[in-house]
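Trainee: Below is the structure, and that's it, no one-letter string:
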């Protein structure tokens, strides 16, 4: 164990399909002090090792331990990323860093470790509910992909459980969602929740409403889609009110997000709260605060009264997973000491 006053240097990473964030933290117990951090475009690198080597070579600090939260299932020290052509190996990273051991954890697990380090100013409350301090919490995180996981109370602290719930089957609730399912099934075969609740999912919904429901397309937006990131184009146009089609895309997306968050609350009996992570929710916060999200969240038949009591919050701090990876690294190093 670390003695009082001792500091430890840890390397932490939050690795997603769009961005890779790396940071050095100085840690003392549960307290993390950020020393330096950088963000890299994931798709421009051939591997995580390449990015880590650039970061460590630039800053020339020597960490005692490292932990990386990666979008994908961590199995036997290896992660094959579903949204990147990478295979990440803990032993290879440890050798490159010159340290005995590197921890690879699921990115949702890292987010859950980080939630307890965030203050009230890092959350936007969508539903105050009646939080149970001893209840489980669930994370539903839409970004490049869709992540879902839970943390439970063991009597003293929250214990995150990694998950890949975003890859569970998409279940439509009504006629339009059934048409969406059939459209995506023709395109992909199997349809997971990630096919609709993610950045690419926004584009899928747009194409469906345009090509199947025949909603008129804005020529200006159509041109922008050819040269810029489609999810960003669609979201900005919807929020600016300059594209009715984009507005309906976002409305359907918000309703689907609310429904799936409600499903997670039921699956895990998350009476401690539902947290929305990822890069999309903070950008569409005003739409999430409208009636569509919570109506879909609570529309669960006989379970609706239960859902109305469950707190729902948006995580505003984009470094929550990075903080969580740093916290995980420090905790596991202390256990080994």
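Mentor: Cool, the structure landed. Quick caveat: nothing in here was measured; it's all calculated off a predicted structure.

Trainee: going forward, measure contacts between C-alpha atoms and count neighbours the same way
Mentor: OK.

Trainee: Residues contacting the host helix or strand of residue 236, please?
Mentor: Residue 236 belongs to helix 230-240 when assigned by DSSP states H and E. Residues from elsewhere that reach helix 230-240 (C-alpha atoms under 8 Å, 6 or more residues apart in numbering): 199-200, 202-203, 206, 221, 224-225, 243-250, 284.

Trainee: likewise stretch 261-269?
Mentor: 135-138, 140, 148, 150, 270-271, 273-274, 296-298, 300, 307, 310.

Trainee: mind listing which of those are in helices?
Mentor: Judged by DSSP state H, those include 296, 297, 298, 307 as members of helices.

Trainee: Pull out the buried residues from the contacts of helix 230-240.
Mentor: Those of the contacts of helix 230-240 that meet the buried threshold are 199-200, 202-203, 206, 221, 225, 243, 245-250, 284, by 16 or more other C-alpha atoms under 10 Å.

Trainee: Check it against this one:
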């Protein structure tokens, strides 16, 4: 896979990259000269715009951006791409690619990819301090003392650099929605709609949560639990059994639940995030098994980096490893939190650059 250091030469490339998420839209201009540098980035609430071409034209028209020197661009979109369009899953907007390209004031090759493809391609461009290792050793206290050498693989378990972790990688990204993807050892990204797969409860409490959500939605996917909306759903469910009237029940927005949990001022909020993290660990383990992610599991999206104290607790490790006979295998798989919010932009820029350079081969 090409990465930020893969092209030798001294040409300066301006690349337009956009990360169109369910909550936020980020537009950026990057320079490439052996590696990417973000020259400019602006963020908008996705709910605040109705026409993406107008937003992009307004951004690119700023004189200091020198948009006339852009060689290529790529949009990373939070939704399934079907043919020449994409339905943004959580905003319900439809992006027609041909209409958008024809409406732009500046013309350059423009690509469209799923947001998990952008994030997945961006992982190899991250530095070690862009990642927080959560599990990085087979000598984990939750593992049995026995060890099967036949399971050993050069996964770089003590490393926090994605380029040093060999084998397939798994990406799970809870944010406005829940994205899941597989990254092959050679860097290809296979996106999915795995977040819409059936939620599999493991405990009596989770079974009760499933019944609560099934009555509310009719179908209970992992996204109904592992997302911003999921945090709100868990809180609402737990509040049904609260007897202490001094504790706010009912509905609270996810940012407020998270804030109060991190401050330790709301026991119900703390319990909400603990259950969220436990379920996240379980589904991360499921994804690791499905993809044989010896190269590591990467937690992306907007939520993980905001709840680091809860991710550092034992719960996520316990639920990740609780896969019966596969416990030993999973114990050799590192887990990282992606701290750099620019990973999707870097990945989109890399896709644009690779495509542009590919025409000269």
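Mentor: Thanks, I have the structure now. Just so we're clear, the structure is a prediction, and the values are computed from it rather than from any experiment.

Trainee: coming back round to it: only the buried residues of the helix holding residue 236 of structure 1, if you could.
Mentor: 230, 231, 232, 233, 234, 235, 236, 237, 238, 239.

Trainee: Columns distance to residue 328 of structure 1 on top of those, output as CSV?
Mentor: Below are the buried residues of helix 230-240 of structure 1 laid out as CSV (distance: C-alpha to C-alpha, whole Å):
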residue, distance to residue 328 of structure 1
230, 35
231, 32
232, 32
233, 36
234, 36
235, 34
236, 36
237, 39
238, 38
239, 37
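
Trainee: so which of those residues comes closest to residue 170 of structure 1?
Mentor: For the buried residues of helix 230-240 of structure 1, the closest approach to residue 170 of structure 1 (C-alpha to C-alpha) belongs to residue 231, at 19.7 Å.

Trainee: Excluding residues flanking it in the chain, which one is nearest the closest one?
Mentor: For residue 231 of structure 1, ignoring the flanking residues on the chain, the nearest one in space by C-alpha to C-alpha, 6 or more residues apart in numbering is residue 199 at 5.2 Å.

Trainee: which one in structure 2 is aligned with the one you found?
Mentor: Correspondence of residue 199 of structure 1 to structure 2, assessed by TM-score structural alignment: residue 228.

Trainee: same deal with residue 42 of structure 1?
Mentor: Under the alignment by TM-score structural alignment, residue 42 of structure 1 pairs with residue 46 in structure 2.

Trainee: And residue 5 of structure 1, by the same measure?
Mentor: The equivalent of residue 5 of structure 1 in structure 2 is residue 10 (alignment by TM-score structural alignment).

Trainee: can you point me to the longest helix in structure 1?
Mentor: When structure 1 is parsed with DSSP H, its longest helix is helix 244-268.

Trainee: what's the average distance of it to structure 2?
Mentor: By mean C-alpha distance after the TM-score superposition for structure 1, the fitted helix 244-268 of structure 1 averages 0.6 Å away from its aligned residues in structure 2.

Trainee: got the buried residues for that helix?
Mentor: In helix 244-268 of structure 1, counting by 16+ other C-alpha under 10 Å, buried: 245-265, 268.

Trainee: give me the stretch of structure 2 that that helix matches.
Mentor: Using TM-score structural alignment, helix 244-268 of structure 1 pairs with 267-291 in structure 2.

Trainee: Give me the spatial nearest neighbour of residue 125 of structure 1, chain neighbours excluded.
Mentor: Closest residue in space to residue 125 of structure 1, ignoring its immediate chain neighbours: residue 313 at 4.5 Å, by C-alpha to C-alpha, 6+ apart.

Trainee: what kind of secondary structure is the one you found in?
Mentor: At residue 313 of structure 1 the chain is in strand, as set by DSSP: H, G, I helix; E, B strand; the rest coil.

Trainee: just checking, what residue in structure 2 corresponds to it?
Mentor: Taking TM-score structural alignment, residue 313 of structure 1 has residue 336 as its aligned residue in structure 2.

Trainee: Next, the contact list for that match, please.
Mentor: So residue 336 of structure 2 contacts 131, 132, 133, 134, 135, 160, 296, 297, 298, 299 (C-alpha under 8 Å, 6+ apart).

Trainee: now the fourth one, what's its secondary structure?
Mentor: Going back to what we said before, that points to residue 134 of structure 2. Applying three-state DSSP to residue 134 of structure 2 yields a three-state assignment of strand.

Trainee: count of neighbours near the alignment partner in structure 1 of it?
Mentor: In structure 1, the residue paired with residue 134 of structure 2 according to TM-score structural alignment is residue 126. By other C-alpha atoms under 10 Å, 19 other residues sit near residue 126 of structure 1.

Trainee: do the same with the one 5 residues further on
Mentor: The criterion is other C-alpha under 10 Å. On that basis, residue 131 of structure 1 has 17 neighbouring residues.

Trainee: so it touches residue 272, yeah?
Mentor: Yes. At 5.1 Å, residue 131 of structure 1 and residue 272 qualify as touching, with contact defined as C-alpha atoms under 8 Å.

Trainee: and for those two, which residues touch both?
Mentor: In contact with both residue 131 of structure 1 and residue 272: 310, 311, using C-alpha under 8 Å, 6+ apart.

Trainee: Please enumerate the strands of structure 2.
Mentor: 13-20, 24-32, 36-45, 70-77, 81-82, 85-87, 94-96, 110-114, 131-135, 169-174, 178-183, 189-191, 297-299, 335-338 (DSSP state E).

Trainee: From the ones in helices among the contacts of stretch 261-269 of structure 1, pick the one nearest residue 86 of structure 1.
Mentor: Closest to residue 86 of structure 1 out of those is residue 297 (34.9 Å), distances taken as C-alpha to C-alpha.

Trainee: Quick check: the aligned residue for the closest one in structure 2?
Mentor: Under the alignment (TM-score structural alignment), residue 297 of structure 1 pairs with residue 320 in structure 2.

Trainee: ok, now residue 32 of structure 1?
Mentor: Here residue 32 of structure 1 is matched to residue 36 in structure 2, going by TM-score structural alignment.
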